[in-house]
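Enquirer: quick one, structure for this:
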Amino acid sequence: MKIFLGYPSEHESTAWEVYSFLKSAGDDVWFDKVSLIAGTDWDKEREQGQREADLVVHLCSEAILNRAGVVNREINQTLRLVEDQPLGSLYVIPIRLEPIKMPIELTRFQYFDFEDGWQERLSESVEKRRAQLSGEVPETGKLPQIIEEKALPGLQKVEFEDITDAYECRGEYLRYNEEGLYWSLVNGALAAESLKGFYDARHDFRTHFDDDGNPDEDGLKHEWSVSAEEIFRAGDLVSARFYHYIGFARAAHPNHYITTLNFFGVNFGTASIQQLLGHSVEDAHKVLTYCEKVIIAEFEGELEMDAFFEGYKETEEEVWKLLGQFNFDRQGMTFNFSPYDVLPYVFGSHAIHVPWRFIEPMLSEGYKAIVEDLT
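Expert: Sure thing, here's the model as predicted:
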């Protein structure tokens, strides 16, 4: 099996460690320190190595968030290549080297941290990919089940799956180790956000069976997944993000989108953007214009445009929908704009950070006090 290993230059020593582990299994690993020959066009060789790989491993750190360069070029190419893989393929393994918030585009893929036991986690994923390439079929006929409960600081991550001949559904949800009515709300909402999509997807996939209840005769599979991530927590304030992925067999390309849940303590429970901004459409337009300017600036030199959301904010309902998926932390709010939601698919996903100093004057009075405590 051919494996491509990408990494930030600051973590070369870790990359050598991962490379040595992968090589020990006898696989052909593309690693620039070994695979590049003096005098060759290194960028062309890197692209070819990535295109020919059966599996891609990316080491992720703060560098992929704050610096342009080869490592981001590699990740962007991986995101393009993965769309050509058969549904259900385990093609990308992100390994988080530092406690960073993973980029939206990578949260679709289950990552793990480089800590004790990383070799076992990596080996499991590599062997699963090897089984896929050899044509082995996973065991079928099981009921949906919880497959693992991982202990995290102050909470658990519960993983579940249902794999059949017709589809593969995998997901996870967060569960806080807290008691009381408020935390029942938090845990119930977090579980429901993942599990509702799970049961909806399984139902939708079954509607594509033939009249006899059989899946696609060519063996093509539908795929659904959701990953859950805690973005921020301070006491009883919680902000969480979910990355949803759904791919129908024979569809031109899969659909992926972001949803969020935000909890503002025992006095407020959950809160929508309408509640935070006091249902002021005028203020919502101000926030949306801020986000629009940032997105347009990101495309500077690539596209000529004066408005990004043109045609998507003609009614109040559309404006609130555009701003509906957000997270918060001590610095401000991050608005998540997904393809196939209200944006043109070609522009991909965008996460735009808006500082509290801009938003705070627009907040309803009760929420201003919370932000003052946060900042």
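Enquirer: only C-alpha atoms from now on, for both contacts and neighbour counts.
Expert: Noted.
Enquirer: so which other helices or strands are in contact with the lengthiest helix in the chain?
Expert: Secondary structure assigned by DSSP state H gives helix 181-206 as the longest helix of the chain. Under the contact criterion of 3 or more C-alpha pairs under 8 Å, 6 or more residues apart in numbering; DSSP states H and E, helix 181-206 touches strand 167-176, strand 222-234.
Enquirer: chain center to the longest one, what's the gap?
Expert: Centroid separation between strand 222-234 and its chain, computed with C-alpha atoms, centre = their mean, to the nearest Å, is 7 Å.
Enquirer: who touches that strand?
Expert: Contacts to strand 222-234, defined as C-alpha atoms under 8 Å, 6 or more residues apart in numbering, come from residues 87-88, 101, 107-110, 166-174, 194, 198, 201, 205, 238-249, 327-329.
Enquirer: any quick ChimeraX command for the buried ones out of the residues you listed?
Expert: Buried residues within the contacts of strand 222-234, by 16 or more other C-alpha atoms under 10 Å, are selected in ChimeraX with:
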select :87,88,107,108,109,110,166,167,168,169,170,171,172,173,174,194,198,201,205,238,239,240,241,242,243,244,245,246,247,248,249,327,328,329
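Enquirer: neighbours around residue 352, how many?
Expert: 17 (other C-alpha atoms under 10 Å).
Enquirer: for it, pull up the helix or strand it's in.
Expert: strand 350-355 (DSSP states H and E).
Enquirer: just to revisit the earlier point, of all the helices and strands packed on helix 181-206, which one is nearest residue 48?
Expert: Closest approach to residue 48 among those (C-alpha to C-alpha): strand 222-234, 28.0 Å.
Enquirer: and the contacts of the helix or strand that comes right after that closest one?
Expert: Downstream of strand 222-234, the next assigned helix or strand under DSSP H and E is strand 237-247. Residues from elsewhere that reach strand 237-247, judged by C-alpha under 8 Å, 6+ apart: 87, 104, 107-108, 194, 201, 222-233, 253-265, 327-329.
Enquirer: quick one: residue 146 and residue 157 touch, right?
Expert: No. Counting by C-alpha atoms under 8 Å, residue 146 does not reach residue 157; the two are 10.7 Å apart.
Enquirer: between those two, tell me which one has more neighbours.
Expert: residue 157 (18 against 14).
Enquirer: burial measure for residue 256, as a count.
Expert: 22.
Enquirer: which residues touch it?
Expert: 243-246, 338-340.
Enquirer: helix or strand: which one has it?
Expert: Short version: residue 256 belongs to strand 255-264, going by DSSP H and E.
Enquirer: second input sequence below; structure requested for side-by-side comparison:
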Amino acid sequence: MTDTPLIFLSYTTADRPRVAPWYDFLKRQGFNAWMDKEQLIGGQQWDYEIRRALNSAALIVIFISNHSVNRRGYVQREIRLALTKLEEKLASDIYIVPVLLDTDAARPELLSDLQFLDATDEGFGDHLILSIQHQLTAAENRTEITIDESGIGWSKSVIAEEHIGVPGYSFTAQVPHLFSTEYKNLGDCADIIKGWIKEGLSEYRSGLLSQGQYWSFGQSRFRRTHTWDAACSDPIVHGQTVSLRYSIYWYGAGAAHGNSGFKTFSFFIEPFFHIRSLESIFDNKTNALVEIQSCLLQELSRIKWSSSEEEEQPLLDPNDIQAGIKDWEALKNFVFTSAGIEFAFGSYQVGSYVTGVHFATVPYNRIAAFLHQDYQEALNASYLDFNAPHFEDQATSSSDIDE
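Expert: All right, here's what the predicted structure looks like:
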């Protein structure tokens, strides 16, 4: 988490037992919190290490109590150092978040102009996260914070890198940051996805070793630049799962055209873990695959060319569809929605380039009987009548067609 903004926790030693739980809380939410008791090890120069952490912090949370205001020491010095750094910030930024551990504690004069949080308030955890996210939004150029009815909140930051060369590359990807006061470890989502993004970026950097073989500065910059752009959807929360879908555009330097595709991530919320494959959620994998393939073939075959002819023709060839959904690996891009499992298919997967990208949903009643019991519950599918007729009109499909 070296590239994650640092949050410095400042407190007096006597308050360590009261501050430590909030350090653990922030770590569970995926924040890069720093607390001297946890970070300092034997042999380190503690004064130097604390100052270095303060200097690199994106935000400082200062815990104030009757102990700290009545003592001279590091809390007072940390406040002064923080105020010095505060002069570098915009007025709208929150660089220092003062927190009252004791409601009757005197507020330090140095912090009198700042809004204090009260650690004894029932909603303190929520308020602390919102304050931190506000600052990190500015620090990492994130989008605004969104919180849905499930209580899960999120924002997005951007990883971008460009190199002008022969070939060059232009790499951009959004990173979702999830948080919740109720569910633990949602912050791991960003770390898992960052691993995928950084691996892709590493591949583009390695291409610099191929400079000049097939490209030259005589070409336009676009023609000699590998391009990769990954835009992340808002999280889709259904039952005990949360899913994200990336829409990816990439262009290989010198190619006739770019391509569009998808990458999805689905997670079990509590305990929080990455659902690495769709196959893993089923007990009866063989029957589940057959049923999913049958439903997808049916739905994708319904897509028609948009034309003025009286009788519209199918857009996709059944043979192309079957080749594009032939196994579990072909079905790796999925998200869990309230309607069912929605699959995404990129350029060329189930049709020619001109037909575009496609989506199709398999309703839960089609595959609920094959699910592992935990996933029947997690996907709100345990109540379904497995013997009921298939409600085919629940499955939906759509396509984007390049003009």
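Enquirer: what's the TM-score here?
Expert: The TM-score (TM-score structural alignment, normalised by the length of the first structure) is 0.53; 224 aligned residues with a C-alpha RMSD of 3.0 Å.
Enquirer: Provide the aligned range in the second structure for the strand holding residue 256 of the first structure.
Expert: Aligned by TM-score structural alignment, strand 255-264 of the first structure falls on residues 259-268 of the second structure.
Enquirer: so how far does that stretch sit from its counterpart in the first structure?
Expert: If you overlay the two and look at stretch 259-268 of the second structure, the average distance to its match in the first structure is 1.0 Å (mean C-alpha distance after the TM-score superposition for the first structure).
Enquirer: and residue 354 of the first structure, how far is that from residue 331 of the first structure?
Expert: Distance, residue 354 of the first structure to residue 331 of the first structure, using C-alpha to C-alpha, to the nearest Å: 8 Å.
Enquirer: so these two - more neighbours on which side?
Expert: Neighbours were counted for residue 354 of the first structure and for residue 331 using other C-alpha under 10 Å; residue 354 has more, 19 against 14.
Enquirer: can you tell me what the more buried one aligns to in the second structure?
Expert: For residue 354 of the first structure, the residue aligned by TM-score structural alignment is residue 362.
Enquirer: cool, and residue 188 of the first structure?
Expert: Using TM-score structural alignment, residue 188 of the first structure pairs with residue 191 in the second structure.
Enquirer: do the same with residue 293 of the first structure
Expert: By TM-score structural alignment, residue 293 of the first structure lines up with residue 298.
Enquirer: and residue 195 of the first structure, how far from residue 188 of the first structure?
Expert: 10 Å.
Enquirer: correction: residue 223 of the first structure
Expert: On the measure of C-alpha to C-alpha, residue 223 of the first structure and residue 188 of the first structure end up 25 Å apart.
Enquirer: between those two, who's got more neighbours?
Expert: Remark: of residue 223 of the first structure and residue 188, residue 223 carries more neighbours, 24 against 14, as counted by other C-alpha under 10 Å.
Enquirer: so how far is residue 243 of the first structure from that one?
Expert: Residue 223 of the first structure is 14 Å from residue 243 of the first structure, by C-alpha to C-alpha.
Enquirer: please apply the same query to residue 258 of the first structure.
Expert: 5 Å.
Enquirer: also residue 297 of the first structure?
Expert: Taking C-alpha to C-alpha, one finds residue 297 of the first structure at 25 Å from residue 243 of the first structure.
Enquirer: how about residue 168 of the first structure?
Expert: From residue 168 of the first structure to residue 243 of the first structure the distance is 16 Å (C-alpha to C-alpha).
Enquirer: do a quick rundown of the strands in the stretch 1-150 of the first structure.
Expert: Listed in chain order, the strands found in the stretch 1-150 of the first structure under DSSP state E, counting those that start in this stretch are 2-6, 28-30, 55-60, 92-96, 112-113, 145-152.
Enquirer: which stretch among those comes nearest residue 289 of the first structure?
Expert: Closest among the strands of the stretch 1-150 of the first structure, using C-alpha to C-alpha: strand 55-60, at 31.7 Å.
Enquirer: got the angle between the closest one and strand 92-96?
Expert: Counting by axes from the mean of the first three to the mean of the last three C-alpha atoms, to 10 degrees, strand 55-60 of the first structure lies at 20 degrees to strand 92-96.
Enquirer: in the second structure, what stretch matches strand 55-60 of the first structure?
Expert: Going by TM-score structural alignment: strand 55-60 of the first structure matches no residues.
Enquirer: put the buried members of the contacts of strand 237-247 of the first structure into a PyMOL selection.
Expert: Burial among the contacts of strand 237-247 of the first structure is assessed by 16+ other C-alpha under 10 Å; the matching PyMOL selection reads:
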select buried, resi 87+104+107+108+194+201+222+223+224+225+226+227+228+229+230+231+232+254+255+256+257+258+259+260+261+262+263+264+265+327+328+329
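Enquirer: for the strand holding residue 352 of the first structure, give me the average deviation versus the second structure.
Expert: With mean C-alpha distance after the TM-score superposition for the first structure, strand 350-355 of the first structure departs from the second structure by a mean of 1.1 Å once superposed.
Enquirer: in which helix or strand does residue 219 of the first structure reside?
Expert: Counting by DSSP H and E, residue 219 of the first structure is found in no helix or strand.
Enquirer: what sits against it?
Expert: Counted by C-alpha under 8 Å, 6+ apart, residue 219 of the first structure has contacts 165-166.
Enquirer: residue 301 of the second structure: neighbouring residues, count only.
Expert: Residue 301 of the second structure has 16 nearby residues by other C-alpha under 10 Å.
Enquirer: right, I mislabeled it, should have said residue 285 of the first structure
Expert: So residue 285 of the first structure, with other C-alpha under 10 Å, has 16 neighbours.
Enquirer: just residue 47 of the second structure next, same as before
Expert: Residues near residue 47 of the second structure, counting by other C-alpha under 10 Å, number 9.
Enquirer: so it is in which element?
Expert: helix 46-56.
Enquirer: which residue range of the first structure does that helix align onto?
Expert: Under the criterion TM-score structural alignment, helix 46-56 of the second structure matches nothing in the first structure.
Enquirer: what does that helix contact?
Expert: Here helix 46-56 of the second structure has contacts from 6, 8, 34, 36, 40, 60, 78, 81-82, 85, using C-alpha under 8 Å, 6+ apart.
Enquirer: and those as JSON lines, adding secondary structure?
Expert: As requested, those are arranged in JSON lines below (DSSP: H, G, I helix; E, B strand; the rest coil):
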{"residue": "6", "secondary structure": "strand"}
{"residue": "8", "secondary structure": "strand"}
{"residue": "34", "secondary structure": "strand"}
{"residue": "36", "secondary structure": "helix"}
{"residue": "40", "secondary structure": "coil"}
{"residue": "60", "secondary structure": "strand"}
{"residue": "78", "secondary structure": "helix"}
{"residue": "81", "secondary structure": "helix"}
{"residue": "82", "secondary structure": "helix"}
{"residue": "85", "secondary structure": "helix"}
